[in-house]
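> Can you look at this prediction? I've put the sequence above it.
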Amino acid sequence: MATLKSSSLLKPSISSSSSSQQKRLIKAVINIPKRVTGISLPELQTSGLGGLELHNRFEKRPSPSSINTRFVENNGVDPLVMGKIYAIFEAVADRVEMHNNIGDQRTHWNSLLLNSINAITLSAAMMAGIAAISSGAPAMGLKLSSAAMYVAATGMLSIVNKIQPSQLAEEQRNASRLFKQLQNQIQTMICVGNPTAVDVKELMEKVLALDKAYPLPLLGVMLEKFPGTVEPAVWWPTEQRRRQSKGADRGGNKDFNGWNGKLEEEMREIVNVMRVKDREDYLRLANKAVALNKILANTAPVLTGLAALGSAFVGSPTHGGWAVMLAVLGGALATVMNALEHGGQVGMVFEMYRSNAGFFKLMEESIESNLREEDFQRRDNGELFETKVCLQLGRSLSQLRDLAAAAACKGPEIDEFASKLF
């Protein structure tokens, strides 16, 4: 140990006033062990007004129970309700991520299977053509290889046309968008609302309705890809409860909650336009899309099956000419059909039309639900509701009122659609 002592290092030059000061002593102790494995500092102990205690440098945090009690006293919200709201919020955020990932996966399925099947089909057609101009063992090998590839293409086409990867991807994109919309609603409820147990139940019903409308697994619960009758997509609870409007006392008309006879009549005309023009038009297009998709889905496997049969008879002395034409031409046409169906994503187009029809059905039910409610205080605020309808249809307030006036004059013969968005 080496001890360095220094005393009276600083002697003040001022005579009378410095005589009462104590001498400062600076000690430095350095421990040098034989093997230095670390440096240990002596414990710092200070006291007085400027002292610091190391064990008290972190402020003590309040317990969760005290936070919950303070939260209830300040906002009047049950902490159990808020806990359930946050649990639903986390589940919705997780579903958004799940649908995004699965949607990307099924988009890759569509492109990968499309390219693979087309490559197999064209290779089989080329082998059949080469086998027709060859002889001996090479011709037999090419003929059998072509037939095997056509059989494989037929099986793959049957599976792909059954599940419709492009339509599955569109379903997941719609689900992701709707879950994000629900996520934003929950955030708004947490920020500016006063959630109750009824809100928790309604949010649970919305989540379950979306899960049912857009299932994640394929086996057992997959949506019908070729329905006999096309219906609008439904992703909301069938029974929607109406409660006291939270903005009832904020409107200009306190008694009628922002509603009047003119606004009710406008909303009825808007509903009629959406039902007669927008929803029916998208259902008509959806029926055409599903009919085209059904034709393509059934024709392509039949063509590859016939091509496989033709490949088996290539080189036959009696049916050689027809067999070659069937093998080559069938493969080429099957490739065109497959490219048109999955490259053009006809299934995705059908699902898009069906979803758009569901959007207008939801708007119709929302407007009619407000109009049927006799208690004005249980309706959505009229002015706010009119603004929401304008935004959903891509119109201004004046354009919406002009549309309602035109619909009242022309009725079902009106040429204009309600929506300007799509």
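Perfect, I can see it now.

> Please count neighbours and contacts with C-alpha atoms only from this point.
Fine.

> Can you give me the end-to-end span of stretch 307-323?
8 Å (C-alpha to C-alpha, to the nearest Å).

> how about that stretch: buried residues?
Across stretch 307-323, burial judged by 16 or more other C-alpha atoms under 10 Å covers 307, 308, 309, 310, 311, 312, 313, 314, 315, 320, 323.

> With secondary structure and distance to residue 96 added, can I get these in JSON lines?
Converted to JSON lines, the buried residues of stretch 307-323 look like this (DSSP: H, G, I helix; E, B strand; the rest coil; distance: C-alpha to C-alpha, whole Å):
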{"residue": "307", "secondary structure": "helix", "distance to residue 96": "44"}
{"residue": "308", "secondary structure": "helix", "distance to residue 96": "44"}
{"residue": "309", "secondary structure": "helix", "distance to residue 96": "47"}
{"residue": "310", "secondary structure": "helix", "distance to residue 96": "49"}
{"residue": "311", "secondary structure": "helix", "distance to residue 96": "48"}
{"residue": "312", "secondary structure": "helix", "distance to residue 96": "50"}
{"residue": "313", "secondary structure": "coil", "distance to residue 96": "53"}
{"residue": "314", "secondary structure": "coil", "distance to residue 96": "53"}
{"residue": "315", "secondary structure": "coil", "distance to residue 96": "57"}
{"residue": "320", "secondary structure": "helix", "distance to residue 96": "57"}
{"residue": "323", "secondary structure": "helix", "distance to residue 96": "52"}
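
> Structure two is appended below for comparative analysis:
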Amino acid sequence: MAKLYAILEAVADRVEMHRNIGDQRTNWNTLLLTSINAITLAAATMAGIASISSGGAPEAAMKLSSTAMYVAATGMLSIVNRIQPSQLAEEQRNAEVMEKVLALDQAYPLPLLGAMLEKFPADVEPAVWWPQNRRKQPKGINQGYNGWNGKLEKEMREIVNVIKRKDKEEYLRLGEKALKLNKILAISGPVLTGLAAVGSAFVGSPSHGDWAVVLGVAGGALASVVNALEHGGQVGMVFEMYRCNAGFFNLMEESIESNLREEELERRENGEVFEMKVGLQLGRSLSQLRDLAEASSIEGEDIEEFASKLF
């Protein structure tokens, strides 16, 4: 009992830690978004004013200030786009709701740099927050009838097939789209502010004509739009949400398959309880779960229905 209380205390502390860090990183996302957009728009305004100034110290001051602000915005954007505050916040929110200790810190790291998850992975993989080596139930814990029969095994196999073909595949596909959009926006923001900094530096130069003004003003305005879309729209958070949802279905798939692979029925989870648990996780009643399995066995890969009714 003392050991169980010690584990419970550790879980509670870890959940609170992830909650606090998630709140902190949510605040970072809001403050950094506001600050960078304010700096960028102010720099664009200064570049525009410098282009119509009569020369002398006022024009030089405007140009210098605009260039400095664009350079600062470019640096801040490069850092923010690397760490993705909205995605960091979503990682901590996911860790908070799992309420587990094992494998949790590896799946949703607390450090800001070094150990953090890859924000722009080459391939989208489901999030994994559970130990890979599952413990078997002790032999004899479910003596007698364990609720498993051929019909239930067939039903669970069909459910796994639907989860693989429809639900998990759909969230991985959406995750890839969100990742591509996030990559484009993350690159575009610093590039636009960098070009705007170059343009603002040449405002008023007779040899460069009007292009410097256009680049200095339009580049800053476009950079603000891109930054607002990326971080105000929390594209990184959306990607992480899709990856976590795919992980949820991956966990269900592994859980069902691990029970089906176990030849000794006594070591399996109770079949009736397990069927009810699968139904609850998918937001289905037992009758709806059985209807889905029957539809999958008839329609096969042509089935249009998703396994989950929750999300």
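Received it, and whenever you're ready, just let me know what you need. Here the structure is a predicted model, which is why all the values come from computation and not from measurement.

> before we move on, back to that, tell me the one among the buried residues of stretch 307-323 of the first structure nearest to residue 146 of the first structure.
For these, the residue nearest residue 146 of the first structure by C-alpha to C-alpha is residue 311; the value is 6.2 Å.

> where do the helices sit along the stretch 301-422 of the first structure?
In the stretch 301-422 of the first structure, the segments counted as helices under DSSP state H, counting those that start in this stretch are 320-338, 346-372, 382-393, 397-410.

> which of those helices sits most buried?
When the helices of the stretch 301-422 of the first structure are scored by mean count of other C-alpha atoms under 10 Å, the highest mean neighbour count falls to helix 320-338 (a mean of 22).

> residue range for that helix in the second structure?
The alignment of helix 320-338 of the first structure onto the second structure (TM-score structural alignment) spans residues 209-227.

> Same check on stretch 6-14 of the first structure?
Alignment note (TM-score structural alignment): stretch 6-14 of the first structure is unmatched in the second structure.

> can I get the helices of the stretch 301-422 of the first structure in TSV with distance to residue 136 of the first structure?
Putting the helices of the stretch 301-422 of the first structure into TSV (distance: least, C-alpha to C-alpha, whole Å) gives the following:
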stretch	distance to residue 136 of the first structure
helix 320-338	15
helix 346-372	44
helix 382-393	70
helix 397-410	76
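
> Ok, which of those helices comes nearest residue 142 of the first structure?
The nearest among those, by C-alpha to C-alpha, is helix 320-338 at 12.2 Å.

> Going along the chain, name the strands of the first structure.
Secondary structure of the first structure, counting by DSSP state E: strands at 2-7, 25-30.

> Point out the most buried one among those strands.
Mean neighbours per residue, mean count of other C-alpha under 10 Å, is largest over the strands of the first structure for strand 25-30, with a mean of 12.

> The second structure: matching residues for that one?
Under TM-score structural alignment, there's no match for strand 25-30 of the first structure.

> next one: stretch 111-130 of the first structure
With TM-score structural alignment applied, stretch 111-130 of the first structure matches the range 30-49 in the second structure.

> what's the mean deviation for the matching stretch versus the first structure?
Taken against the first structure, stretch 30-49 of the second structure registers an average deviation of 0.2 Å after superposition, with mean C-alpha distance after the TM-score superposition for the first structure.

> Export the strands of the first structure to JSON lines and append columns for distance to residue 344 of the first structure.
Shown next, in JSON lines, are those (distance: least, C-alpha to C-alpha, whole Å):
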{"stretch": "strand 2-7", "distance to residue 344 of the first structure": "87"}
{"stretch": "strand 25-30", "distance to residue 344 of the first structure": "81"}
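
> What is the neighbour count of residue 80 of the second structure?
For residue 80 of the second structure, the tally of surrounding residues (other C-alpha atoms under 10 Å) stands at 19.

> list the contacts for it?
residue 32 (C-alpha atoms under 8 Å, 6 or more residues apart in numbering).

> hmm, 10 Å instead?
Contacts for residue 80 of the second structure (C-alpha atoms under 10 Å, 6 or more residues apart in numbering) come out as 28, 29, 32, 33, 36, 74, 86, 186, 231.

> Now which residue in the first structure aligns to it?
In the first structure, the residue paired with residue 80 of the second structure is residue 160, using TM-score structural alignment.

> Look up how far residue 118 of the first structure lies from its match.
Distance from residue 160 of the first structure to residue 118 of the first structure, by C-alpha to C-alpha: 13 Å.

> Kindly report the same for residue 237 of the first structure.
42 Å.

> quick revisit: buried set for the match of stretch 111-130 of the first structure?
For stretch 30-49 of the second structure, using 16+ other C-alpha under 10 Å, the buried residues are 32-34, 36-37, 39-49.

> quick one: it to chain centroid distance?
Computed by C-alpha atoms, centre = their mean, to the nearest Å, the chain-centroid distance of stretch 30-49 of the second structure equals 27 Å.

> list the contacts for the alignment partner in the first structure of residue 288 of the second structure?
Applying TM-score structural alignment, one finds that residue 288 of the second structure aligns to residue 399 in the first structure. Shown in contact with residue 399 of the first structure (C-alpha under 10 Å, 6+ apart): 390, 405, 418.
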